[in-house]
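> Quick one, fold the following:
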Amino acid sequence: MPTSTRIKSTRSIALINKLIASSVFILIGSGLFGQPNKRTNHWLFSYNVYLDFSSGYPVERTGCAVDSIAWGSTSSISDTNGNLLFYADGWEVYNKNHQQMAETATPYDGNGTQSALSLPKPGSDSLFYVFTANMGDYVYNQPLNVYHTIDMSLNNGLGGLIDTDTLPGAWDAAEQLSASYFDDKSGYWILMRKYQEDKFAAYRVTNQGVDPNPVLSEAPHRYHTNSNDQGFLKVAYNKKYLVFLYTVWDATSSEIDICRFNNQTGEIEFLYSFALNEIFLGTTYYRTYNGDFSPDSRYLYVGGYLPFYNLAHIFQFDMKFVEDEAAFIASMIKIGEAPAINLQLAPDGKIYCFSSKLLGPADDIVSVINKPGKPGLACDFQPNAFATSIGDIQVPFVNFPPDFLFRFDFEGQCEGDVFSFDPWFFP
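Okay, here's the model as predicted:
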């Protein structure tokens, strides 16, 4: 299904009204998935940073209880009206009043790059899962990935833990953790990376719970004995492709894996790898820690971080060439530079690029890609757009299921003109 439908209007606007009415019906009729982007209104991450997108743009708030200086991301989730429910890091879960849910402290080192991910249990209005991912530092420990079940009907709506379980098939999975809803919206895949067995793992989650037996797919070898492959896994919003971004902190192994994804079966097909340092600088300086897709999946954005300069070069890749390695790499355009290591699409349709004080005196600077669906410099990259004043931005960031960030926009006039609809909600 194409991501954009163009329609020539006539003097009669009956067809337009019918189409708009159908679109409204689709949005209202999405049931549990209604207004999914409001689930990402609240961003709470280390160190005590809280951004609230409820007004349509980021507003700083106080109260965030995440105060660990660590390398793992957090996960926050709101209800479909945009009200904060809870948030979590790799160790603890906090309610909307920023109080720890007493039973959720864990002895496990849930400190992977994407250390937590929160989603509703399919078919339930009150139950939620919080999945965790460990570090991949196998010299000192072996990962033990757990997931918590939270019941939001407990404690007068503040929620409470009712179960904690492990994913035994993910005994060597670490760092990367994301999700993708099934096409029929009946459940979703939890996606992870197994490092010692060189496999991609997809766990099926339905109203029956979490299937402990993952769908396994072959992955390229990336096991390191003295360091771990930190970095993010991002799912294209059309659910067709995945990108794994890796950084070993000596900066000699920073690479990007491009994969094809079958959202029906959970199978992941590795296509190819490349490194920004090889194709742009010709050096080993780049660290490719994070990236994100435009909401329409037309473009991939990647930050190539230069640790000696506390600076990142931000690149755009054209996804229409993704099946052709040479053409995809050749499509790369540098759209700007700023102290930015983390990229994340927000509910306002913009991609925010965050610095990190763990890697240099970044002064909590935030840059913005204002129009990520536009090609090249038309994407309107705005370096140093603003700086946060509450808390300190560390390497950890917020981890959201990509399905919660679909939007719906259109361009053009209603009569006598061509206009374009872009379905950014669940297709």
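
> make it CA atoms for all contacts and neighbour counts henceforth
OK.

> show me where the stretch 1-150 of the chain has helices.
For the stretch 1-150 of the chain, the helices defined by DSSP state H, counting those that start in this stretch occupy 14-28.

> At which residues are the strands of it located?
5-8, 42-45, 49-52, 59-60, 75-78, 84-88, 93-95, 116-120, 127-132, 146-151 (DSSP state E, counting those that start in this stretch).

> Could you also give me the structure for this second sequence? I'd like to compare it with the first:
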Amino acid sequence: MKRLLLILLALWCTTSAFAQGEASNWYFGFGAGLQFNQATGTVTPVNDGQLTTNEGCASISSSTGELLFYTDGTTVFNRNHQVMDNGTGLFGNSSSTQSAIIVPKPNDINIYYIFTVDTGFPAGSIDSGLNYSEVDITLDGGLGSVTVKNFNLLARCSEKISAVLKDCVDNSVWVVTLASQNGDLNTFDTYHAFQVTDTGVNSTSVKSTFPINISDRRGYLKLSPDGLKMACANMDGTFGTGLLDDVVYLYDFDSQTGIVSNQQTLSISTNSPSPYGLEFSPNNRFLYVHASNNYTAQDASFNDPASHASTLAQFDLEAADIQASEYIVDERQLYRGGLQLGPDGRIYRALSATYNQGIPFLGVINNPNEQGAACNYNHTAIDLFPNLSSQGLPPFDQTLFNLEIDIIQNGQSTTNLDLCDGETYTLISEDIPGATYTWLRDEVVLPETDFDLVVDETGHYELIIDPNTGDCFVEGQAFVTVHDVPVANTPGDLLICDTDNDGFFSFDFVETTAEILDTQDPALFAITYY
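As a prediction, the model looks like this:
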């Protein structure tokens, strides 16, 4: 087991300490939003969003979790939910599957790139292709301004886009989309990987061409958090029938070169087989697919929720036969929708009744690293009312969701640790030969340099491991709270009469519990009666 862990550790990397903060605020659908609090592990719906988008959206926050800006691919809103200076007229589209993705400029905390992909719908409309715009967050009093707008990279492309870290040396990022070889046709067979470095966006892509001929732009493209796999949802089927090329293409991705290889084909076995949403589990083992029966505006029953059906499926990428590993997580009357990993390690599912009719909930896969039913899907996990989910959720640089190590190791999927005064606990990681261990409490470096640390004080503890092999740093964290030792206050006497003389007595300890706890928080302290 130790050897296996060392292999995994070499693959874990992040761009900065706990950079998942960049994905702390989501805005999507019809006025909907979520706020992730990494310290408490809570997810809170918010009502201040300004988006009205059927599909595409993107959000970005600071590394510490403060909202910076968000967009539907055409209009950019600042942290005050106002239109950003020069923030209109971007060449995305709210009807594009992944209308936009926001990538911070490597090694520059003030510059962000908004990559946009247009839509070809309705038929005959002009497709603006792949473009990027630049935001300087220091301008307009810190609210940001769009300083470069709609720099064209490809004249035509699909509605698909994803991003992942290239390496931890210069923190450069790959942005990948699907288009034709020269980016000038409306049928697609080539993946273009554009490198974003601290000098800007390289407009010359790394191309990977395959014997495919995709004419339908719709569906998600996702890279795995470790940057080793890529999946492409292809809805290139006959409208309303689910026939003809409704498949997911699965690939290997070389994060050092940007080359895509080893195409495999996966299909959904139900009557709603047209793949749309995609997401990888945090441990990179499972691929989740949200598919539909693909009724569109060309169908008379397009606006009837009863005409739509969807499937949520799981595939085990470590199985000898990946297709045979298909597990149907959920199947019901529902329109298509996106899937997105959250900073809490859960996968969120966008829900929509029809193209134009949203739903006031998000579904959640609570344990996406687990196989089959153990993944624990909750269809109405997040209540968004009065706002609505539609088909899209904001994509991010997938590296943000690469696994952090668990330094608490108490069998609970949380970074919170509660102790009583006088109690100690040992935070621990894998002992990697030759590695350097740096422990911090409340951002102050501690003198301890071993792979474990005994704690007995309240604080935010961080561990940063440098393998000293050229690989990325490994990180873990724990929010430790030390509480006063509980006091059992003496309650008043309870007098019970056996009024029916049957020898049995019924006691209600509700009021007694409150007396015993007094001012102590019942959410933290429990009472057991004997």
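
> picking up where we left off before, any chance of the strands of the stretch 1-150 of structure 1 in CSV, plus mean neighbour count?
Shown next, in CSV, are these (neighbours: other C-alpha atoms under 10 Å):
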stretch, mean neighbour count
strand 5-8, 13
strand 42-45, 28
strand 49-52, 21
strand 59-60, 14
strand 75-78, 27
strand 84-88, 25
strand 93-95, 24
strand 116-120, 26
strand 127-132, 24
strand 146-151, 21
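
> Which one of the ones you listed lies nearest to Glu415 of structure 1?
Closest approach to Glu415 of structure 1 among the strands of the stretch 1-150 of structure 1 is made by strand 5-8 (8.6 Å; C-alpha to C-alpha).

> Tell me which other helices or strands that closest one touches.
With contacts taken as 3 or more C-alpha pairs under 8 Å, 6 or more residues apart in numbering; DSSP states H and E, strand 5-8 of structure 1 sits against strand 418-423.

> Just the buried positions in the strand it packs on, please.
Phe419, Ser420, Phe421, Asp422, Pro423 (16 or more other C-alpha atoms under 10 Å).

> Turn these into TSV, including distance to Ser331 of structure 1.
Shown next, in TSV, are these (distance: C-alpha to C-alpha, whole Å):
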residue	distance to Ser331 of structure 1
Phe419	27
Ser420	25
Phe421	25
Asp422	23
Pro423	25
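
> For Asn238 of structure 1, state which of the residues you listed is nearest.
Checking the buried residues of strand 418-423 of structure 1 one by one against Asn238 of structure 1 (C-alpha to C-alpha), the nearest turns out to be Pro423, at 10.1 Å.

> now that we're looking at the closest one, which residues does it contact?
If you count contacts by C-alpha atoms under 8 Å, 6 or more residues apart in numbering, Pro423 of structure 1 has them with Thr3, Ser4, Asp296, Phe406, Arg407, Phe408, Asp409.

> Filter those residues down to the ones in helices?
Per DSSP state H, helices hold no members of the contacts of Pro423 of structure 1.

> out of these, which are buried?
Judged by 16+ other C-alpha under 10 Å, buried ones among these: Asp296, Phe406, Arg407.

> what about Leu427 of structure 2, which helix or strand?
Using DSSP states H and E, Leu427 of structure 2 maps to strand 425-428.

> now that strand, how far from the chain's geometric center?
28 Å (C-alpha atoms, centre = their mean, to the nearest Å).

> Quick one: list the elements packing against that strand.
Short answer (3+ C-alpha pairs under 8 Å, 6+ apart): strand 425-428 of structure 2 packs on strand 452-455.

> follow-up on the earlier one: need the strands of the stretch 1-150 of structure 1 in JSON lines (columns: distance to Leu27 of structure 1).
Output for the strands of the stretch 1-150 of structure 1, formatted as JSON lines (distance: least, C-alpha to C-alpha, whole Å):
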{"stretch": "strand 5-8", "distance to Leu27 of structure 1": "17"}
{"stretch": "strand 42-45", "distance to Leu27 of structure 1": "22"}
{"stretch": "strand 49-52", "distance to Leu27 of structure 1": "23"}
{"stretch": "strand 59-60", "distance to Leu27 of structure 1": "27"}
{"stretch": "strand 75-78", "distance to Leu27 of structure 1": "18"}
{"stretch": "strand 84-88", "distance to Leu27 of structure 1": "22"}
{"stretch": "strand 93-95", "distance to Leu27 of structure 1": "29"}
{"stretch": "strand 116-120", "distance to Leu27 of structure 1": "19"}
{"stretch": "strand 127-132", "distance to Leu27 of structure 1": "23"}
{"stretch": "strand 146-151", "distance to Leu27 of structure 1": "27"}
